[in-house]
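Asks: Below are the sequence and a predicted model; questions follow.
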Amino acid sequence: MEKYFIGIDHVQVAAPANQEDLARAFYAEKLGFKEITKPANLARKGGVWFQIGQQQLHIGVETNFEPAKKAHPAFAVHNATEVRKNLELQEVEIIYGDELEGADRFYIYDPFGNRIEIIEWL
């Protein structure tokens, strides 16, 4: 089966209902992700989608929402130091975790409590 898989198309994180504007403020305005249009048949369910490089991030509405405690997307960046500084200027809390050899990484949380890893491979 391995020969059929070519990469990750998208990652989805959950959010409470009717929080699309908050998702846009964080993911589009603070992180700079480009919002993309959801297909009409899915748009009525709520949520919002973003393009990041060749992949997408889908923010999906979940009834009885609870953020994941450990599961998280990891976004690869160029110049983690500058990304960190920019986020700090926007008052996004930076959380440091275990060191990872060959990487500069840190964590942030979206407005819904979803953990996000920011990583630069050195």
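Replies: Arrived safely, thanks for sending.

Asks: from here on, contacts and neighbour counts on C-alpha atoms
Replies: Noted.

Asks: and the next element down the chain from the longest helix along the chain?
Replies: Longest helix in the chain, counting residues (DSSP state H): helix 80-89. Per DSSP states H and E, the first helix or strand lying C-terminal to helix 80-89 is strand 103-109.

Asks: Please enumerate residues in contact with the helix or strand following that following strand?
Replies: Following strand 103-109 in sequence order, the next helix or strand is strand 115-121 (DSSP H and E). Outside strand 115-121, the residues within contact range by Cα atoms under 8 Å, 6 or more residues apart in numbering are 68-80, 102-110.

Asks: Next, the contact list for K69, please.
Replies: Applying Cα under 8 Å, 6+ apart to K69 gives the contacts 114-115.

Asks: check which helix or strand covers it.
Replies: Going by DSSP H and E, K69 is not in any helix or strand.

Asks: Buried ones among the contacts of strand 115-121?
Replies: The neighbour count (16 or more other Cα atoms under 10 Å) marks 72, 74, 80, 104-110 as buried among those.

Asks: quick one: which of these is nearest to G47?
Replies: Each of these was scored against G47 by Cα to Cα, and D110 proved nearest at 14.4 Å.

Asks: Now for that closest one: which residues touch it?
Replies: 26, 116.

Asks: what does I95 give?
Replies: Counting by Cα under 8 Å, 6+ apart, I95 touches 106-108.

Asks: structure B:
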Amino acid sequence: MRTPTFAFTRLHHVQLAIPPGGEEACRSFWGGVLGMDELEKPPALAARGGCWFRGGGVEVHLGVEQDFTPARKAHPGILVSDLRGLADTFAAAGVEVTWDGEFPGHDRFYAADPFGNRLEFLEPRS
């Protein structure tokens, strides 16, 4: 294997697909429930619809896909502090969580965005 001349520094963003007209549901979920800040999209990209959010070093882009199908297997894995607090926040908002203790050294659960896209949240065990 060759030695690369580059180095990965961090993940810039994750993009998830949403159906046409799904922006307000995204704002309610990513901005309202999760408390992330909505970013202004560049004008050329804003014309395509969708919306972007950032919070705690995580950036999520929600892009409109005409023939939308939710991602049920592919998903972002997001590290959090106070995983149980996030689960309580989701419960208060009516978002179901599914706990899974199979990831070594971490507590984790799965949830879904308003369109059924799978989301994984993890917290290292102390």
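Replies: Nice, thanks for sending it over. All figures in this text were calculated on a predicted structure; none of them were measured in a lab.

Asks: So after superposing, what's the score?
Replies: In this superposition the chains share a TM-score of 0.93, using TM-score structural alignment, normalised by the length of the first structure; 122 aligned residues with a Cα RMSD of 1.3 Å.

Asks: and the equivalent of E99 of the first structure over in the second structure, how many residues sit next to it?
Replies: By TM-score structural alignment, E99 of the first structure lines up with E102 in the second structure. For E102 of the second structure, the tally of surrounding residues (other Cα atoms under 10 Å) stands at 10.

Asks: what's the answer for G50 of the second structure, then?
Replies: Neighbour number of G50 of the second structure under other Cα under 10 Å is 23.

Asks: Over to the one 3 residues further on?
Replies: For F53 of the second structure, the number of neighbouring residues by other Cα under 10 Å comes to 21.

Asks: Using the three-state scheme, assign it.
Replies: Under DSSP: H, G, I helix; E, B strand; the rest coil, F53 of the second structure falls in the strand class.

Asks: Translate it into the numbering of the first structure.
Replies: The alignment partner of F53 of the second structure in the first structure, by TM-score structural alignment, is F50.

Asks: My guess is its match contacts G60. True?
Replies: No. At 11.4 Å, F50 of the first structure and G60 do not qualify as touching, with contact defined as Cα atoms under 8 Å.

Asks: Just checking the distance from stretch 61-80 of the second structure to the centre of its chain.
Replies: 7 Å (Cα atoms, centre = their mean, to the nearest Å).

Asks: so how far does it reach from one end to the other?
Replies: 19 Å (Cα to Cα, to the nearest Å).

Asks: And for stretch 22-36 of the second structure?
Replies: End to end - Cα to Cα - stretch 22-36 of the second structure spans 17 Å.

Asks: so it aligns onto which residues of the first structure?
Replies: Against the first structure, stretch 22-36 of the second structure falls on residues 19-33 (TM-score structural alignment).

Asks: Return the set of buried residues in the matching stretch.
Replies: 19-20, 23-24, 26-28, 33.

Asks: Equivalent analysis for stretch 88-98 of the second structure, please.
Replies: Buried residues in stretch 88-98 of the second structure, counted by 16+ other Cα under 10 Å: 90, 95, 97.

Asks: if I pick the second one, what's in contact with it?
Replies: Meaning V95 of the second structure. The neighbours of V95 of the second structure, taking Cα under 8 Å, 6+ apart as the test, are 111-112.

Asks: Now do the same for I119 of the first structure: its match in the second structure.
Replies: Per TM-score structural alignment, I119 of the first structure is aligned with L122.
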